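Colleague: Build me a model:
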Amino acid sequence: MSETSGPAHRPSAVPGPWSVPVLVRERRPKVVVKADLLPAVSVLGTLSLLSFPLAFVWSRIAPPERVRIIGSDGTQGALELESWHRFDDLAVFGFLTLGIGIVVGVVTWLMRERRGPVVFLAALLGVALAGVLAMLLGVGWANSHYAIDTAPALGSVIELAPRLESWWVLLTGPLGVSVTYTLLVTWNGRDDLGRRLG
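Modeller: This is a model prediction of the structure:
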C-alpha cells in the first residue's frame, strides 16, 4: 500500500510566498540604569548650582514697579502702566529658565556614553530644582537690592522690588530640556542613541 501525498501530509512550516527568512535576529539594547545612577546624581547636583547665577541675574535685570506715596501712612498709588512690570518679571524669569533648559538639554545629550532616560530625568529634575531655588533666592536678593532705608515723603515715587507671583513659570526650564533632548533623540534615530563609540 503506497503512501499518498495529500494535504494532510504536507509540512506545516512551509514558508509562504511573501515570507522573508530571518538569518540573524537583531538584539535591541536595554536601558542602562545601574551604571548611569552615579552620573545622574552628579548631573542633578551640578544643575542645582545654576540657581545662584540665575537668581542674581534675574534680581538685577527684572524691572521694578514704581508707585507714588499718596498717604501720610505710606499708602501707595499705582502709576500708569507700571503694573505691567509684574508680568515682565515673570516673563524675564521664564525666558532665563527656558534658555538654561535648552542649554542643559544640549550639554546632557553631548554626554554620549550616558545618553538615556536616567540622565535625562536627572537633567529634568536638576533644572526644576534650580528654578525653585532661583525663585526663592531671586526674590530675596531683589528685596534687599530695592530696600528703602528711610520713610518716603508724601508724593514721592519709590520702586518696589520685582516679584514672582506664579509658580507655573517653573515649567519653562524642564520644558526646554524635554523639547531639546527629544529633538536630538529623534534626529539621532539609533536604538542605543549612539552610546557605543565604535
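
Colleague: use CA for all of it now, contacts and neighbours both
Modeller: Noted.

Colleague: Quick check: the residue nearest to the spatial centre of the chain vs residue 197, distance?
Modeller: Here the mean C-alpha position of the chain is nearest to the C-alpha of residue 174 (CA atoms, centre = their mean), at a distance of 1.8 Å. In this view, residue 174 and residue 197 are 28 Å apart by CA to CA, to the nearest Å.

Colleague: ok, the residue nearest to the centre of the chain touching residue 99?
Modeller: No: in terms of CA atoms under 8 Å, residue 174 does not count as a neighbour of residue 99; the distance is 10.4 Å.

Colleague: Quick check: chain neighbours aside, which residue is closest to residue 67?
Modeller: Beyond its immediate neighbours in the sequence, the residue positioned closest to residue 67 (CA to CA, 6 or more residues apart in numbering) is residue 78, lying 4.9 Å away.

Colleague: could you measure the one you found against residue 155, distance?
Modeller: Following CA to CA, the distance that separates residue 78 from residue 155 is 12 Å.

Colleague: quick one: common contacting residues for the two?
Modeller: Between them, residue 78 and residue 155 share these contacting residues under CA atoms under 8 Å, 6 or more residues apart in numbering: residue 68.

Colleague: before we move on, back to that, burial measure for the residue nearest to residue 67, as a count.
Modeller: By the criterion of other CA atoms under 10 Å, residue 78 has 14 neighbours.

Colleague: One more: the one 4 residues further on?
Modeller: Residue 82 has 13 neighbouring residues, counting by other CA under 10 Å.

Colleague: Grab the nearest non-local neighbour of it.
Modeller: Once flanking residues are discounted, residue 82 sits nearest to residue 65: 5.5 Å by CA to CA, 6+ apart.

Colleague: how about the residue nearest to the centre of the chain, what does it touch?
Modeller: Under the criterion of CA under 8 Å, 6+ apart, the contact list for residue 174 reads 98, 101, 124-125, 127-128.

Colleague: what about stretch 180-193, distance to the chain center?
Modeller: Taking the mean of its C-alpha atoms, stretch 180-193 sits 17 Å from the chain's own mean (CA atoms, centre = their mean, to the nearest Å).

Colleague: cool, and stretch 148-158?
Modeller: Relative to the centre of its chain, stretch 148-158 is centred 41 Å away, using CA atoms, centre = their mean.

Colleague: to compare against the first, here's another:
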Amino acid sequence: MTAGGPDFLAPGPGPEGTPADVAPIVDRIDIRSLLRSAVLAVLGVAVVGLIGGILWGLVVPGVTGVVVAPGRAGALGADTGHRFDAVAIFACISFVAGALGGVGVWWIRSLRGSVGAVSVAIGAVVGAALAAWIGGLIAGARHPGVGDTAVGQFFSSAPSLRLDGSTVDSVGGFDFSWAIVVIAPIGALLAYLVLLLVVRRADLGVAPSGRGTQGGELVGDA
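Modeller: Predicted coordinates:
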C-alpha cells in the first residue's frame, strides 16, 4: 500500500454500494416492553372511566316518589325525567372520559398504531363497566329508595341505567345496559383517530428503538 493510495485491507463495496461485511440495520420490537405498556394503558384508561363513574354517582339526581299505601309507591311526575337525565349525564361523562383516555394513550409513543387503538378500546369498555357499577353503588347510597318510609312520606331512589332492549342481567351489583358501555370506547377511538390524522409522519412520530443487524449483531439504539 502506498501513501495516499487505496486501502486494499478495507472491505469492498457490496452490490448496493455498502461494505460487503456490514449487514443492513433493521428495527426490532421488544414484545415484553410493548405488552407491558399496553397493559398499563388499559389500566390507565379504565381508571379514568372509573373516576367518571364516581363523578356520575355523586352528581346524578334521584327520582322522588311518595308512599301511597303499605307496599305501594309512585314517582312524582315532575321527577320522571330524571331517569333520562341519568343516562344522558352518564353518556356525556363516559364520552369525555374515553376521549381523555385516548389522548393519554396517544402520548405513549411506543403504542401508537393498532396496539394503542386496541388498548384504548379495551380500557374504555372496562372503565365504562366499572363506572356503571361503582356509580350505581354511590347513587344508591345517596338515594336509598323507599326503605322504611311511612305512608304519605316522600323518598328518593337512584335512577337506573337500564335501557329497554339492551339490558345486562344484574349480577354482583351490575345493573346497566350494554348500550351505554360502548359510548366510552367511541369517544376514545375518535380522539385517537383525530390525533392519528393530525400527525403527518409515516412513522407516527415513533422514534426507532432496539435496532440491530440482520446478521444478529446488536448495534444499539439509533
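
Colleague: TM-score for this pair?
Modeller: Overlay of the two chains. TM-score (TM-score structural alignment, normalised by the length of the first structure): 0.76; 169 aligned residues with a CA RMSD of 2.5 Å.

Colleague: Residue 175 of the first structure: neighbouring residues, count only.
Modeller: Under the criterion other CA under 10 Å, the count of neighbours that residue 175 of the first structure has is 19.

Colleague: Surely the residue nearest to the centre of the first structure is within a helix?
Modeller: Yes: with DSSP: H, G, I helix; E, B strand; the rest coil as the criterion, residue 174 of the first structure is part of a helix.

Colleague: which one in the second structure is aligned with it?
Modeller: Residue-level alignment of residue 174 of the first structure against the second structure, with TM-score structural alignment as criterion, gives residue 185.

Colleague: Distance of its match relative to residue 54 of the second structure?
Modeller: Separation of residue 185 of the second structure from residue 54 of the second structure (CA to CA): 18 Å.

Colleague: How about residue 68 of the second structure?
Modeller: Per CA to CA, residue 68 of the second structure is found 33 Å from residue 54 of the second structure.

Colleague: the more surrounded of these two?
Modeller: Between residue 68 of the second structure and residue 54, residue 54 has the larger neighbour count (other CA under 10 Å), namely 20 against 14.

Colleague: okay but that one is in contact with residue 133, surely?
Modeller: No: with contact defined as CA under 8 Å, residue 54 of the second structure and residue 133 do not form a contacting pair (9.4 Å).

Colleague: longest single strand anywhere in the second structure?
Modeller: Ranked by residue count under DSSP state E, the longest strand found in the second structure is strand 63-69.

Colleague: Mind giving me the packing neighbours of it?
Modeller: For strand 63-69 of the second structure, the helices and strands in contact under the criterion 3 or more CA pairs under 8 Å, 6 or more residues apart in numbering; DSSP states H and E are strand 72-75, strand 154-157.

Colleague: Superposed on the first structure, what's the mean shift for the next helix or strand after the first one?
Modeller: On the C-terminal side of strand 72-75 of the second structure, the closest following helix or strand by DSSP states H and E is helix 82-106. Comparison of helix 82-106 of the second structure with the first structure after fitting gives an average deviation of 1.0 Å (mean CA distance after the TM-score superposition for the first structure).

Colleague: Which residue numbers in the first structure does the following helix or strand past helix 82-106 of the second structure align to?
Modeller: Per DSSP H and E, helix 82-106 of the second structure leads on to helix 114-142 as the next helix or strand towards the C-terminus. Aligning helix 114-142 of the second structure against the first structure (TM-score structural alignment) gives residues 117-145.

Colleague: Please point out which parts of that stretch sit buried.
Modeller: Of the residues in stretch 117-145 of the first structure, 118-135, 137-143 count as buried by neighbour count, 16 or more other CA atoms under 10 Å.

Colleague: Under the alignment, what does the residue nearest to residue 67 of the first structure map to in the second structure?
Modeller: Superposed on the second structure with TM-score structural alignment, residue 78 of the first structure falls opposite residue 75.

Colleague: same check, this time on residue 107 of the first structure
Modeller: Across the alignment, which pairs residues by TM-score structural alignment, residue 107 of the first structure is matched by residue 104 of the second structure.

Colleague: how many neighbours does its match have?
Modeller: There are 18 residues near residue 104 of the second structure, going by other CA under 10 Å.

Colleague: repeat for the one 4 residues further on
Modeller: The local packing count at residue 108 of the second structure equals 14, with neighbours defined by other CA under 10 Å.

Colleague: any idea how far it lies from residue 38 of the second structure?
Modeller: In this structure, residue 108 of the second structure and residue 38 of the second structure are separated by 9 Å, where distance is defined by CA to CA.

Colleague: who touches both of the two?
Modeller: By CA under 8 Å, 6+ apart, no residue touches both residue 108 of the second structure and residue 38.

Colleague: circling back: show me which positions of the longest strand of the second structure end up buried.
Modeller: Applying a neighbour-count criterion of 16+ other CA under 10 Å, the buried positions in strand 63-69 of the second structure are 63-67.

Colleague: And for stretch 80-99 of the second structure?
Modeller: Taking 16+ other CA under 10 Å as the neighbour-count basis, stretch 80-99 of the second structure is seen to contain the buried residues 82-83, 85-87, 90-99.

Colleague: from those residues, which is closest to residue 190 of the second structure?
Modeller: Of all the buried residues of stretch 80-99 of the second structure, the one with the least separation from residue 190 of the second structure (CA to CA) is residue 99, at 7.2 Å.

Colleague: just checking, the closest one touches residue 184?
Modeller: Yes: Residue 99 of the second structure sits in contact with residue 184 when judged by CA under 8 Å, with a separation of 7.4 Å.
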